[in-house]
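Student: okay, structure incoming, though there's no sequence with it:
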């Protein structure tokens, strides 16, 4: 197994200048929205939405990659997480977001990726369950990575941070 460093920080997913890519918790149309998608699109500028348009729509669990535009990151990986209680099996679809994002990053030769807590906002995924699914998916994907060496979870609140730290422990 390759050595992959996994960390959790409290902060803003749109302000991770030391990461090659940030992951957008996107909507199916890949357009600006609320939460993470709003923050990333706002920081990246209108070019991001323009580049996203022909890639949409995407399905739950799917990931697509664009340039970083005005973000300090080379790439943005857009994942559509499942709506909890609607898109089933939600645990597999949520895990697919993390696995597919890491596959794209690795194929692009990126070394570092920052993730938000996908699906835990308006999509209603319970945070503790989402953290466990994310941790399992990352552990599952890590041995197959050849270029990605650093994975960061960027959590909005201290309670979210603590939940992800517990899941990764």
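Tutor: Cool, got the structure. Because the structure is predicted, anything quoted here is derived from the model rather than measured.
Student: when you work out contacts or count neighbours from here on, use the C-alpha atoms and nothing else.
Tutor: Noted.
Student: and the helices in the protein, which stretches?
Tutor: For the chain, the helices defined by DSSP state H occupy 35-44, 46-52, 90-107, 127-141, 158-168.
Student: most tightly surrounded among these?
Tutor: Highest mean neighbour count among these (mean count of other CA atoms under 10 Å): helix 90-107, with a mean of 22.
Student: could you list every helix and strand that it packs against?
Tutor: The contact analysis (3 or more CA pairs under 8 Å, 6 or more residues apart in numbering; DSSP states H and E) places helix 90-107 against strand 63-67, strand 75-79, helix 127-141.
Student: okay, one more to line up with it:
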């Protein structure tokens, strides 16, 4: 079965699962097929799936990961080497701009919501959606089994397999939602997201962790303050812990890169 044939198989299998799409037309173009497949995966509820589906999905997603290109976390320069930063533990901290789902760190951090089931909005641009889309339907199933209908408190963290991602694990954390003036409680909660992830990583003997910019997207935490909290919490943790050898601050937007670089270079 070719890559294109696998994509069509997965689309047809997902369409057949629901009575909502009896007359859905599937484009002949690979780009639109891929968008449709991602959207169908995004809205799929956590329910049993056939071993054949999993096998073909895993093959398809593994090929997507290969085509995007895996980035070695180990080879990303530390901020000491790249920027001559004097930040505490600068030799164990890196700044990298790009798609977090390309990193082969021991764990990448997902900015989740309280259900921990991923984003259900088709093809949404949030990191939660992107991570679930590349990991595969197993991630939502694993999160559902882990949560059993409960809600996750803000500032805590959970660990799951990364399935089809290059990383080994995903650390899921729920950041604070800012709807008005930023509060001290929200700042403390964001700091807790970083420390909870690091504590869980160290407990599970993980050596490298890549953080996304938690809460700065849909949750509207001010970017500069979020970066300040992230860097301080991580450097404070690394001062007292030797288990984690590398922490990567992963940013996707140039604005965030400039903010982090400014703090790192003036640290």
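Tutor: Done, it's in. What you see is a predicted model; the values in this text were computed from it and never measured.
Student: picking that back up, and the helices and strands packed on helix 90-107 of the first structure as a markdown table, adding distance to residue 150 of the first structure?
Tutor: Output for those, formatted as a markdown table (distance: least, CA to CA, whole Å):
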| stretch | distance to residue 150 of the first structure |
| --- | --- |
| strand 63-67 | 18 |
| strand 75-79 | 15 |
| helix 127-141 | 11 |
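Student: out of these, which gets nearest to residue 29 of the first structure?
Tutor: Closest approach to residue 29 of the first structure among these (CA to CA): strand 75-79, 10.4 Å.
Student: which bit of the second structure covers the closest one?
Tutor: Mapped onto the second structure using TM-score structural alignment, strand 75-79 of the first structure covers residues 169-173.
Student: can you provide the mean distance from the matching stretch to its aligned counterpart in the first structure?
Tutor: On superposition with the first structure, the mean distance recorded for stretch 169-173 of the second structure (mean CA distance after the TM-score superposition for the first structure) is 0.4 Å.
Student: what's next to that stretch, contact-wise?
Tutor: Contact with stretch 169-173 of the second structure is made by 106-113, 116, 154-163, 193, 197, as judged by CA atoms under 8 Å, 6 or more residues apart in numbering.
Student: show me the contact partners of stretch 139-151 of the second structure.
Tutor: Stretch 139-151 of the second structure has contacts (CA under 8 Å, 6+ apart) with 46, 47, 114, 115, 116, 117, 118, 132, 160, 161, 162, 163.
Student: mind checking how far the fifth one is from residue 35 of the second structure?
Tutor: What that stands for is residue 116 of the second structure. Computed as CA to CA, to the nearest Å, the residue 116 of the second structure to residue 35 of the second structure distance reads 23 Å.
Student: these two: which is more packed in?
Tutor: Neighbour count, other CA atoms under 10 Å: between residue 116 of the second structure and residue 35, residue 116 has more, with 25 against 13.
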